[in-house]
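Visitor: structure here, sequence nowhere to be found:
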């Protein structure tokens, strides 16, 4: 039990793909495009975009945004 990792955003990815019918990479592209259009966009603004324009649930949207922004910071 001690060697188990805490769940992170990527634990949602298989369910996101199943529920919304698109690969996670496509959802990440949506987030990247929104950031490219508005580099000052905040995390919760991006979550709201996925929720309102694409019908994604809050937890799933938050996971996609968190992972996408984390990747951008390490790139």
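Guide: Ah, there it is. These figures come from a predicted structure and were not determined experimentally.
Visitor: okay, CA-based contacts and neighbour counts for the rest of this
Guide: Fine.
Visitor: how about the nearest residue to the one residue sitting closest to the centre of the chain, chain neighbours excluded?
Guide: With distances taken as C-alpha atoms, centre = their mean, the residue of the chain nearest its centroid is residue 64 (0.9 Å). In this structure, residue 64 finds its nearest non-sequential neighbour in residue 28, 6.3 Å apart by C-alpha to C-alpha, 6 or more residues apart in numbering.
Visitor: one more structure, for comparison:
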């Protein structure tokens, strides 16, 4: 049986949802609304405007950008 534990940035998602009270889909929509900003600009936006910690912000941005990469 394969291990179903999330790996990489997605491993942070349960704690992000619990700590900040919003589903990951909302955070991803927020990141996408700020395109075409660069990775660290998006991380800074989540930190500065939403009080998110660096690791959590980076995980959301990295996962969202990877999902949207052609």
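Guide: Structure received. No experiment lies behind these values; they were computed from the predicted model shown.
Visitor: from residue 20 of the first structure, how far out is the residue nearest to the centre of the first structure?
Guide: 12 Å (C-alpha to C-alpha, to the nearest Å).
Visitor: select the longest helix from the second structure.
Guide: Ranked by residue count under DSSP state H, the longest helix found in the second structure is helix 54-68.
Visitor: how about that helix: buried residues?
Guide: Neighbour counts over helix 54-68 of the second structure (16 or more other C-alpha atoms under 10 Å) mark 56, 57, 58, 59, 60, 61, 62, 64, 65 as buried.
Visitor: give me the aligned partner of the second one over in the first structure.
Guide: In the first structure, the position corresponding to residue 57 of the second structure is occupied by residue 61, as judged by TM-score structural alignment.
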